[in-house]
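Asker: sequence and predicted structure below; questions after.
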Amino acid sequence: MTAVIAAHTRVVGMVRGREIDASASVTLDQDTLVLAWQDATPWRLSLSGIEGIAGGGSSLTVYLVRNDVLELSGDDQLRALGLQLLDRACAMPELTRGLKSLGSSRGTPVAAHDRWFAPLLAARRAVEGVSDPARQVMLLDAAALTQDIQRAIAEIAAIKAPGDPAEQRAVEAALEEEAAAVFTAIESMGLAGDALRGGALDTRIADWRRWVETVRGVFAAADDAWTGIAAELR
């Protein structure tokens, strides 16, 4: 169980047109940042409304939607709180939920099915438990994933036409055509990853969310592509 970190801070900023300058105890409750004021009802800010954070040893800046900003200062616990916030806000979601072809190899060689999805499953394992956005992007490198998919296609072609190089090349070309949307999705993921790594801290979490959607797009495209690939292998 994750320890609760409480930071006793001064909070200065602007939220929904309202200026803030007050003391508060700040904690994380599940997916909510809680600011408990001394003489007012606590504020509960959903992590989904936080677009970025930046901080030092005893300060933390929280960038909210609609360009609202909160400056927290005065407690060494703020650094640990910021890391915990990033850890929760940028935890990788389950990437294979809802994929229909992944769990079924009916009517096709099991070896080909497993080989097709192997690069995606390896990518999912690589980022499991990693919450640092820059490291996630590094682990899901678009160029490397493209090469892995191309290698899988070549190996599937060899499964389909063993000992026949000419037929293997023909099968490989057909499979690459079926996988065109996958390569396009990977390219989009790479561009989103570049934007995340080169972006500002005030939009880091928002940029991460956009990147995650492109990652989901890669997995969905690969799942959809298997239908056409399987047809080529029959």
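Answerer: Arrived safely.
Asker: please make it C-alpha for all contacts and neighbour counts, starting now.
Answerer: Fine.
Asker: just confirm Pro42 contacts Leu33, I think it does.
Answerer: No: with contact defined as C-alpha atoms under 8 Å, Pro42 and Leu33 do not form a contacting pair (10.1 Å).
Asker: what lies in contact with the longest strand anywhere in the chain?
Answerer: When the chain is parsed with DSSP state E, its longest strand is strand 18-29. Residues outside strand 18-29 that contact it (C-alpha atoms under 8 Å, 6 or more residues apart in numbering) are 4-14, 33-38, 81, 85.
Asker: want to compare, so here's the second one:
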Amino acid sequence: MTATDGAPVHVEGIGPATMRVEPERRVVLARTTGRDVEVRYARIVGVAVTRGADGLLVVLHLVNGGALRLTAAGAPESFDAEAARLVADVFSLPELMRGMRAYGAGRALPGSDHDRFFAPLVEPLRALRASHERALGAGATAAPWRVAESVGATRAAAEIRAALGALAASRYPASAPDRRALEAELLDETEPLFAALDELTAAAQRLGVASERDRVAAWRAWCSALGATFVAADRCWAAVLPALNEAPSPRAPR
């Protein structure tokens, strides 16, 4: 993101200023008189953007319980643009794949087994990012946090359990005791992933009922839970590989 010239605004209790959403993850309210007001994103726990007969109203809810109310003071288009930049920033999605070590790595034996294990997470992630981009396209009054509703953590957990069962069955198609033993071992190794998915479900529920005063904080918590889920999946895949490698190859003749 690059800096802009900003937008003229009126800040309740402060007066006229120029609002700039800056790359350093902060909002600067440059005042015509007096000291500028700098609000770093870490201090923002909620953002409300509404459009009424008088134009756009942006309310920044702060961690100390205070709030800043901003309205356009001329050039409403530039205010809309700055508000849209702010919404896109505070409700951005984290980069989830960059820190994963096992996903797609040669030592993690990428292939059909690898893809089957990760599919319940990776495929919904692609849809999530597409929905998020579409939501941000709505501009300043977008509600990008609603995309969290589309992430079915409970469904993903069921699909991962089914995938583990299928992996065990492919190793021991003719031996039910061996198949059950391997499946139990795989489920035991992936327990941290199921715990992370449970927390992701809880975080989504908290986000769903969050008010505008704490919605940004709830979004950050949900994003953190989402990231933790992918980290857990990455580690769990590495943990199940020894058991899969010790079992008969699914391609070996029975």
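Answerer: Done, it's in. All values derive from a computational prediction rather than experimental measurement.
Asker: got a PyMOL select line for the buried ones in the contacts of strand 18-29 of the first structure?
Answerer: Remark: buried members of the contacts of strand 18-29 of the first structure, expressed as a PyMOL selection using 16 or more other C-alpha atoms under 10 Å:
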select buried, resi 5+6+7+8+9+10+11+12+13+14+33+34+35+36+81+85
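Asker: in helices, which of the contacts of strand 18-29 of the first structure fall?
Answerer: 81, 85 (DSSP state H).
Asker: which of the contacts of strand 18-29 of the first structure fall in strands?
Answerer: 7-14, 33-37.
Asker: now, among the residues you listed, which is nearest to Leu95 of the first structure?
Answerer: Nearest to Leu95 of the first structure, judged by C-alpha to C-alpha, of these is Leu33 at 25.6 Å.
Asker: residues touching the counterpart of the closest one in the second structure, list them.
Answerer: In the second structure, Leu33 of the first structure lines up with Val27, judged by TM-score structural alignment. Residues counted as contacts of Val27 of the second structure (C-alpha under 8 Å, 6+ apart) are 19-21, 38-41, 86.
Asker: just send these back as a markdown table, with distance to Gly65 of the second structure too.
Answerer: Shown next, in a markdown table, are the contacts of Val27 of the second structure (distance: C-alpha to C-alpha, whole Å):
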| residue | distance to Gly65 of the second structure |
| --- | --- |
| Met19 | 21 |
| Arg20 | 22 |
| Val21 | 21 |
| Glu38 | 16 |
| Val39 | 14 |
| Arg40 | 15 |
| Tyr41 | 15 |
| Leu86 | 19 |
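Asker: between those, which is nearest Ala238 of the second structure?
Answerer: Using C-alpha to C-alpha, the contacts of Val27 of the second structure come closest to Ala238 of the second structure at Tyr41, 35.6 Å.
Asker: that closest one touches Arg26, doesn't it?
Answerer: Yes: using C-alpha under 8 Å, Tyr41 of the second structure is in contact with Arg26, at 5.3 Å.
Asker: what is the host helix or strand of Leu167 of the second structure packed up against?
Answerer: Using DSSP states H and E, the secondary-structure element containing Leu167 of the second structure is helix 153-171. Here helix 153-171 of the second structure touches helix 112-136, helix 176-189, helix 191-209, going by 3 or more C-alpha pairs under 8 Å, 6 or more residues apart in numbering; DSSP states H and E.
Asker: could you redo the last one with a cut-off of 6 Å?
Answerer: Judged by 3 or more C-alpha pairs under 6 Å, 6 or more residues apart in numbering; DSSP states H and E, the packing partners of helix 153-171 of the second structure are helix 176-189.
Asker: what is the helix it packs on packed up against?
Answerer: helix 153-171.
Asker: okay, the angle between the helix it packs on and helix 112-136?
Answerer: For helix 153-171 of the second structure against helix 112-136, the angle by axes from the mean of the first three to the mean of the last three C-alpha atoms, to 10 degrees is 160 degrees.
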